[in-house]
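>>> Need the 3D shape of this:
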Amino acid sequence: MKQHAKTARKQSQSGIYHVILRGINKQVIFEDEQDKERFMWCLHYYKEVGQYKIYGYCLMNNHIHLLIKEGNELIAKTMKRIGVSYVSWFNRKYGRCGPLFQDRFKSEVVESDEYFLMVLRYIHQNPLKTGEVKKMSDYHWSSYQGYFGYSNLVDTDFAMDMFSSDPEIAVRRFEKFMNEKTEDAGVMVYGMYKLTDLEARLAIQETAKLTVATELQTMEKQKRDEILRKIKQINGISTRQIARLTGITQSVIVRA
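So this is what the prediction gives:
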């Protein structure tokens, strides 16, 4: 079978990325709360080095979401620093060796306010989707609570200013937006309405575990069709949208 080169990582014009770190072979990357505390320490420590900004995060048992803006170095270098530091500590603690994360982290560019807020909401709602908690405010390992108080890690002003220059109004609007129901537990579902292209793109990328939707074009037919079948089950997405966002013809999508 023909081997395809890795897709070049798309560079964000805004410098902002939605980064996803997953455990290799879906392995658990946090065995206990001390492990999560250590990863948070890494985020704090290398923020001083790389001068990046964190707008949102969520630590789950086998993956991590970050909404991050590049500082004085490229996102790949920043994530390498954080990953190497945490994995070295994790391996020493548990007497293991070898990689912990998938060899290439996922990243998608975030270049509009609309998409930024949608991604931030998606990150904060992750624990709801997996059934970890019933309220976002009950989950300790995300940035959600930081938006309602002081945080020395998360830059909350950037998002809050999108809602209002008045802090009290901004908090109320932020809370309402973050709590809008957009997906069902365990499945990438955005409600019974037609998805915008931004929502559909995020849904495709998350369902297919891809950096960009057009990567489907380079896949072997059987695997591609299997993923297309899953994508077609997303509520609110149309065949025309899938074709437009993936570059795959509607007839191929229908037959999959």
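>>> CA only for contacts and neighbour counts going forward, please
Fine.
>>> do you know how far residue 33 is from residue 138?
Distance from residue 33 to residue 138, counting by C-alpha to C-alpha, to the nearest Å: 15 Å.
>>> try residue 109
In terms of C-alpha to C-alpha, residue 109 sits 29 Å off from residue 138.
>>> Of these two, give the one with the bigger neighbour count.
Neighbour count, other C-alpha atoms under 10 Å: between residue 109 and residue 138, residue 109 has more, with 21 against 13.
>>> In contact with that one, which residues?
Going by C-alpha atoms under 8 Å, 6 or more residues apart in numbering, residue 109 touches 10-12, 15-18.
>>> swap the cut-off to 7 Å and go again
Residues near residue 109 by C-alpha atoms under 7 Å, 6 or more residues apart in numbering: 11-12, 16-18.
>>> same check, this time on residue 28
61-62.
>>> mind running it again at 10 Å?
Residue 28 sits next to 22, 60-63, 100-101 when contact means C-alpha atoms under 10 Å, 6 or more residues apart in numbering.
>>> from the chain's centre, how far out does the longest helix along the chain sit?
In the chain, assigned by DSSP state H, the helix with the most residues is helix 75-94. The chain centre lies 18 Å from the centre of helix 75-94; the measure is C-alpha atoms, centre = their mean, to the nearest Å.
>>> buried sites along it?
The neighbour-count check on helix 75-94 (16 or more other C-alpha atoms under 10 Å) flags 75, 78-79, 81-83, 86-87, 90 as buried.
>>> Against which helices or strands is it packed?
Here helix 75-94 touches strand 16-22, helix 33-50, going by 3 or more C-alpha pairs under 10 Å, 6 or more residues apart in numbering; DSSP states H and E.
>>> Alongside the first, I'd like the structure of this one:
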Amino acid sequence: MPRAARKVSSTGIYHIMIRGINRNAIFYDEEDKNKFLDIFEKTKGETKFELYAYCLMGNHAHFLLKENEISISVIMKKICGIYGGWFNHRHHRVGHLFQDRFKSECVETQTYYITVLKYILNNPVKCNVVEEAEDYKWSSYREYIEKNSITDTAFFLNMLDTNQKKAKKYFIEELKKQDKGIVYLTASNIRRADIEAEKIIYDDMKKLGIESIGEITIEQRIVLIKSLKAKGLTNRQIMSITGLPKSKVIGI
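Below you'll find the model as predicted:
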């Protein structure tokens, strides 16, 4: 079956997520993360996209960016291809590093832009890696309150205030606000946004003691999927985020 066409954002802005195959690590240490950011920055200079937020975790990474002349598909294919080859060579491994193609969500309103930016920068807190977003080294949080490097911070800071000192103060306050899960309502069902679905899956796997989807037992899979569906996740979201095939998800 052919892949569904990627949705095109009317603003050119997307929330992008990449994940390791079978939820395995894509960054083993700081050298890996530094190399990825070097490749990312070089590609940014070549393709002229705008980066509003990023966060590198152990087995996945999030980005909020805007494409200009070059499409996000070309941009991400180049970044992931170069990094994947370098990573495999360095760690003496073969095969795919990333799970399927990258995931993307259109960001077409200011409200959703702010929600996604906050979600990305608070990801280390939600995953219990640090207590405060400002304590995490591998995100663009510090670029907003100190000096920007590869992140185009002016776009969001100017939303908050034209006075940069005030804007940075408001930024810190905004990041600490607790957003409720984003839920889209339709006439027949409740569907959670993908960024919320990812957090729910991560939390449920942790509660069930599941370290990797590749090692999940039949009993764990059934319990996990039933729990996720009860919380409003769709079959598409479960398959897309976990990598489980259709035959293992449908019908449970």
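>>> Can you calculate the TM-score here?
The TM-score (TM-score structural alignment, normalised by the length of structure 2) is 0.76; 213 aligned residues with a C-alpha RMSD of 2.8 Å.
>>> of the contacts of residue 109 of structure 1, buried ones?
12, 16-18.
>>> ok, the alignment partner in structure 1 of residue 44 of structure 2 - how many residues close by?
Superposed on structure 1 with TM-score structural alignment, residue 44 of structure 2 falls opposite residue 47. Residue 47 of structure 1: 17 surrounding residues under other C-alpha under 10 Å.
>>> before we move on, what about residue 255 of structure 1?
Neighbourhood size, residue 255 of structure 1 [other C-alpha under 10 Å]: 9.
>>> What of residue 238 of structure 2?
For residue 238 of structure 2, the count of nearby residues is 23 (other C-alpha under 10 Å).
>>> quick one, the host helix or strand of it and strand 13-19 angle?
Assessed by DSSP states H and E, residue 238 of structure 2 sits inside helix 235-242. Using axes from the mean of the first three to the mean of the last three C-alpha atoms, to 10 degrees, the inter-axis angle of helix 235-242 of structure 2 relative to strand 13-19 is 60 degrees.
>>> Show me what counts as buried in helix 235-242 of structure 2.
Neighbour-count burial for helix 235-242 of structure 2 flags 235, 237-242 (criterion: 16+ other C-alpha under 10 Å).
>>> Stretch 44-62 of structure 1 now?
Buried residues in stretch 44-62 of structure 1, defined by neighbour count with 16+ other C-alpha under 10 Å: 44, 46-47, 50, 52-62.
>>> Over to stretch 161-177 of structure 2?
In stretch 161-177 of structure 2, counting by 16+ other C-alpha under 10 Å, buried: 167-168, 171, 175.
>>> and that stretch, which stretch of structure 1?
Using TM-score structural alignment, stretch 161-177 of structure 2 lines up with residues 164-180 of structure 1.
>>> so the residue most central in space within structure 2 is in which element?
Closest to where the C-alpha atoms of structure 2 average out (C-alpha atoms, centre = their mean) is residue 62, at 2.9 Å. In this assignment (DSSP H and E), residue 62 of structure 2 forms part of strand 60-66.
>>> re earlier: which one among the buried residues of helix 235-242 of structure 2 gets closest to residue 93 of structure 2?
The shortest approach to residue 93 of structure 2 among the buried residues of helix 235-242 of structure 2 belongs to residue 242, at 22.3 Å (C-alpha to C-alpha).
>>> so the next helix or strand after the helix holding residue 238 of structure 2 aligns onto which residues of structure 1?
Downstream of helix 235-242 of structure 2, the next assigned helix or strand under DSSP H and E is helix 246-249. The counterpart of helix 246-249 of structure 2 in structure 1, using TM-score structural alignment, is absent.
>>> for stretch 35-51 of structure 2, the distance to its chain's centre please.
Computed by C-alpha atoms, centre = their mean, the separation of stretch 35-51 of structure 2 from the middle of its chain amounts to 17 Å.
>>> how about residue 53 of structure 2, what's its partner in structure 1?
Under the alignment defined by TM-score structural alignment, residue 53 of structure 2 corresponds to residue 56 in structure 1.
>>> hang on, that match packs against residue 151?
No - counting by C-alpha atoms under 10 Å, residue 56 of structure 1 does not reach residue 151; the two are 11.1 Å apart.
>>> Can you pull the residues that touch both of the two?
Common neighbours of residue 56 of structure 1 and residue 151 (C-alpha under 10 Å, 6+ apart) are residue 143.
>>> By how much does the helix or strand where residue 157 of structure 2 lies deviate from structure 1 on average?
Here residue 157 of structure 2 sits within helix 154-160, counting by DSSP H and E. Its aligned residues in structure 1 lie a mean 0.9 Å from helix 154-160 of structure 2 after superposition (mean C-alpha distance after the TM-score superposition for structure 1).
>>> what range in structure 2 matches stretch 7-19 of structure 1?
With TM-score structural alignment applied, stretch 7-19 of structure 1 matches the range 4-16 in structure 2.
>>> contact partners of that stretch?
Defining contact as C-alpha under 10 Å, 6+ apart, one finds that stretch 4-16 of structure 2 is touched by 49-54, 61-69, 71-73, 76, 102-109, 113, 116-117, 120, 195.
>>> In the stretch 151-252 of structure 2, mark out all the helices, start to finish.
Ranges of helices within the stretch 151-252 of structure 2 are 154-160, 164-176, 194-207, 218-230, 235-242, 246-249, based on DSSP state H, counting those that start in this stretch.
>>> Need those helices in TSV (columns: distance to residue 91 of structure 2).
Compiled in TSV, those are given as follows (distance: least, C-alpha to C-alpha, whole Å):
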stretch	distance to residue 91 of structure 2
helix 154-160	37
helix 164-176	36
helix 194-207	26
helix 218-230	31
helix 235-242	24
helix 246-249	32
